[in-house]
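Q: pasting the sequence and the predicted model now:
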Amino acid sequence: MTRTISEKRQAFRALHEDGCFVLPNPWDVGSARYLASMGFKALATTSSGFAWSIGRPDNGVSRDAVIAHLREMVHATDLPVNADFESGFGSNPAEVAQSVRMAVDAGVAGLSVEDSTGDAKSPLLPVNAAVERLAAARRAIDETGGDTLLVGRAENFVAGVPDLEDVIARLRAYAQAGADCLYAPGIQTREQIEAVVAAVRPKPVNLLIGGPSAFTLDELAKLGVRRVSVGGALARAAWGGLVASVQSLAEGRFDSLSKEPSGGWLNSVFKDPA
């Protein structure tokens, strides 16, 4: 069964209506197809994972390259794809709107817009400026059919400003500006999660689990989390295996080269269906 872009978007929105689902983050077509084979219901791109795969740092990839990547990922599987769209690829709301239209045209089922600046001296946009950019993204989506899901992100905890009150104020403002789903990467404790969920209810909340965690999906569901993504964690895991093997090669040894997964197994994953 091949779903249309509209059908993918409808399925993605339905996932946000109740329950809690894992939204894993592939970084290329191969990882996307493997994750799809494992029964996940949707995927999300990772800006960091994609950047590393082409030899660039996170937030160091051009808009054109990201749009081409999104188009490729959308067509890699039959699953809805949520775009890690960084800060919207625009220096002002009008440019953000233009970029969002391009992402929608690429076929994504959802996209997120961040409020970080990349400037260590002033790591977050003023709330009003961030709201204007998100509202511009909302208008762009509405003008292109309105079925692409918009995610508003408060980057405080990953930008070095771990102020939960400010996170909540920002997320509420982003919800008012038209965000369908809210996201505060970096929150970790039960208390932080409960506070964010309560603050934006009934809108769904995305939680980032970027490393080992004692939480289970069932526990997060009970806390009110609607979806769980892992950011660049899967890409880092892949790089970890590569780094370990390459280190032995650099030392003139071959004992760290893994036989698993086998080439035969990988071929079976990517074999075209009959």
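A: Arrived safely.
Q: from now on I want contacts and neighbour counts done on CA atoms only, so please keep to that.
A: OK.
Q: tally of neighbours for F21?
A: Around F21 sit 21 other residues, with neighbours defined as other Cα atoms under 10 Å.
Q: distance check, it against V225.
A: The gap separating F21 from V225 is 9 Å, by Cα to Cα, to the nearest Å.
Q: same deal with Q188?
A: Between Q188 and V225 the computed distance is 12 Å (Cα to Cα).
Q: between these two, who's got more neighbours?
A: Between Q188 and V225, V225 has the larger neighbour count (other Cα under 10 Å), namely 23 against 16.
Q: how about the more buried one: what's its closest non-neighbour residue?
A: V205 (5.5 Å; Cα to Cα, 6 or more residues apart in numbering).
Q: how far away is the one you found from S6?
A: Using Cα to Cα, V205 is found at 23 Å from S6.
Q: looking at the two, which is more packed in?
A: Legend: neighbour count by other Cα under 10 Å for V205 and S6, higher for V205 (27 against 16).
Q: tell me the contacts of the more buried one?
A: For V205, the contact set (Cα atoms under 8 Å, 6 or more residues apart in numbering) comprises 181-183, 196-197, 224-227.
Q: then V22?
A: Residues near V22 by Cα under 8 Å, 6+ apart: 40-42, 217, 227-229.
Q: please enumerate the helices of the chain.
A: Along the chain, counting by DSSP state H, helices occupy 5-15, 29-37, 47-53, 63-74, 93-105, 127-143, 164-176, 190-200, 217-222, 233-250, 263-270.
Q: next, format these as a markdown table and append distance to L257.
A: Formatted as a markdown table, the helices of the chain follow (distance: least, Cα to Cα, whole Å):
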| stretch | distance to L257 |
| --- | --- |
| helix 5-15 | 39 |
| helix 29-37 | 20 |
| helix 47-53 | 20 |
| helix 63-74 | 29 |
| helix 93-105 | 39 |
| helix 127-143 | 46 |
| helix 164-176 | 44 |
| helix 190-200 | 40 |
| helix 217-222 | 33 |
| helix 233-250 | 5 |
| helix 263-270 | 13 |
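Q: next up, a second structure to put side by side with the first:
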Amino acid sequence: MPNAWDAPSALLFKEAGFASIATSSAAFAATLGRLDGIHAVSRDEHLDHAALLTSVSGLPINGDFEDGYGDTPEDVRATVDAAIARGLAGIGIEDTTGDPAQPIRGFDDAVRRIEAAAKAARGRIVLTGRTDNFLWGIADLDDTIRRLTAFAEAGADVVYAPNLPDLAAVSAVVEAVAPKPVNLLVGPSDGVSLQELQTIGVRRISLGVDPYTHALGAIRAAAANLETGDLTALASDLTFGHIISLIRS
């Protein structure tokens, strides 16, 4: 499930044959010149962004909605209701706080927020319960599994822990939450194959910010060559006419 950051990137993923697409809160924030994970992007902005990808691509869109946007479980439930009203197919809720000094919510608070989200989500939208322990440098596999198991029991349809350290940890998560499906963040430097992940039971793969940084990497390389006077640096087999044709279709 690749993560798009604007309408053309969503259309290119659709053209490639993907059946569903996710947003990336980090990539979207970056397109606005903001940082992810500190409530710098509002709920309405992300709703508008995800709804745009839905309407443009016609594909099911999973929204990466940080902590659910709000201080209380009732706020999270309202966010899920709003996502459903805007036509999203899925929504992810993290156990983060938006405060880098204390980035992860307490266990009970995190579970209550997933419970509230699940009450709104059931039968209407796919809910992913996510813990960001390892993403924030909290290398506690036991607590990560405890949280994901609780999220599954609270009604999450999928569970997700970015930046698990190795395949043994991934396998432990898969076994602990079975039969609930596990989403895994995979990057180009992880050195794992799709077959390996399928063998240990991973059911869904996200790409996070990597598609966006891949595109920016191409721009950076071209910019460096342009600065030296190479006017061919922007040569590409993708034309703007092709993007227009995708939008028209």
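A: Looks like it came in fine. Owing to the predicted nature of the structure, the values given are computational and were not obtained by experimental measurement.
Q: quick one: TM-score?
A: Superposed pair, TM-score by TM-score structural alignment, normalised by the length of structure 2: 0.93. Supporting alignment: 247 aligned residues with a Cα RMSD of 1.8 Å.
Q: if we can go back for a sec, just the ones of the contacts of V22 of structure 1 in strands?
A: Among the contacts of V22 of structure 1, DSSP state E puts 227-229 in strands.
Q: make TSV from the residues you listed and add neighbour count and distance to P93 of structure 1 to it.
A: Listed next are the ones in strands among the contacts of V22 of structure 1 as TSV, based on neighbours: other Cα atoms under 10 Å; distance: Cα to Cα, whole Å:
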residue	neighbour count	distance to P93 of structure 1
R227	24	28
V228	21	28
S229	21	27
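Q: for the aligned partner of D210 of structure 2 in structure 1, what are its contacts?
A: When structure 1 is aligned by TM-score structural alignment, D210 of structure 2 is paired with A233. Residues near A233 of structure 1 by Cα under 8 Å, 6+ apart: 210-211.
Q: how far away is the closest residue in space to A44 of structure 1 that isn't next to it in sequence from Q10 of structure 1?
A: In this structure, A44 of structure 1 finds its nearest non-sequential neighbour in N82, 4.4 Å apart by Cα to Cα, 6+ apart. For N82 of structure 1, the distance to Q10 of structure 1 (Cα to Cα) stands at 13 Å.
Q: so if I had to pick from those two, which one is more boxed in?
A: N82 (28 against 16).
Q: now do the contacts for that one.
A: Residues in contact with N82 of structure 1 (Cα under 8 Å, 6+ apart) are 42-45, 108-112.
Q: at 10 Å what do you get?
A: Applying Cα atoms under 10 Å, 6 or more residues apart in numbering to N82 of structure 1 gives the contacts 9, 12, 23, 25, 42-46, 70, 73-74, 107-112, 148-151.
Q: try E196 of structure 2
A: Going by Cα under 10 Å, 6+ apart, E196 of structure 2 touches 167, 202.
Q: that one -> structure 1?
A: By TM-score structural alignment, E196 of structure 2 lines up with E219.
Q: next, work out how far apart its match and A195 of structure 1 are.
A: Using Cα to Cα, E219 of structure 1 is found at 15 Å from A195 of structure 1.
Q: now swap in A68 of structure 1 and tell me
A: Counting by Cα to Cα, the gap from A68 of structure 1 to A195 of structure 1 is 37 Å.
Q: for F157 of structure 1, grab the count of nearby residues.
A: Neighbour count for F157 of structure 1, taken as other Cα under 10 Å: 16.
Q: wait, isn't it in contact with Y183?
A: No: using Cα atoms under 10 Å, F157 of structure 1 is not in contact with Y183, being 11.1 Å away.
Q: what's the overlap in contacts for those two?
A: In contact with both F157 of structure 1 and Y183: V167, using Cα under 10 Å, 6+ apart.
Q: for T54 of structure 2, give me its contacts.
A: With contact set as Cα under 10 Å, 6+ apart, T54 of structure 2 has these partners: 7, 10, 20-22, 48, 60-62, 86-89.
Q: ok, I145 of structure 2 next?
A: Taking Cα under 10 Å, 6+ apart, we find I145 of structure 2 in contact with 131, 151, 159, 161, 169-170, 172-177.
Q: so what corresponds to it in structure 1?
A: Alignment note (TM-score structural alignment): I145 of structure 2 maps to I168 of structure 1.
Q: pull up the gap between the aligned residue in structure 1 for A233 of structure 2 and A235 of structure 1, please.
A: Here A233 of structure 2 is matched to L257 in structure 1, going by TM-score structural alignment. From L257 of structure 1 over to A235 of structure 1 the distance is 19 Å, taken as Cα to Cα.
Q: of the two, which one has the most company?
A: Neighbours per residue (other Cα under 10 Å) separate L257 of structure 1 from A235, with A235 holding more: 21 against 14.
Q: the spatially closest residue to the more buried one that is not a sequence neighbour - how many residues pack around it?
A: In this structure, A235 of structure 1 finds its nearest non-sequential neighbour in G49, 5.2 Å apart by Cα to Cα, 6+ apart. The number of residues packed near G49 of structure 1 is 24, by other Cα under 10 Å.
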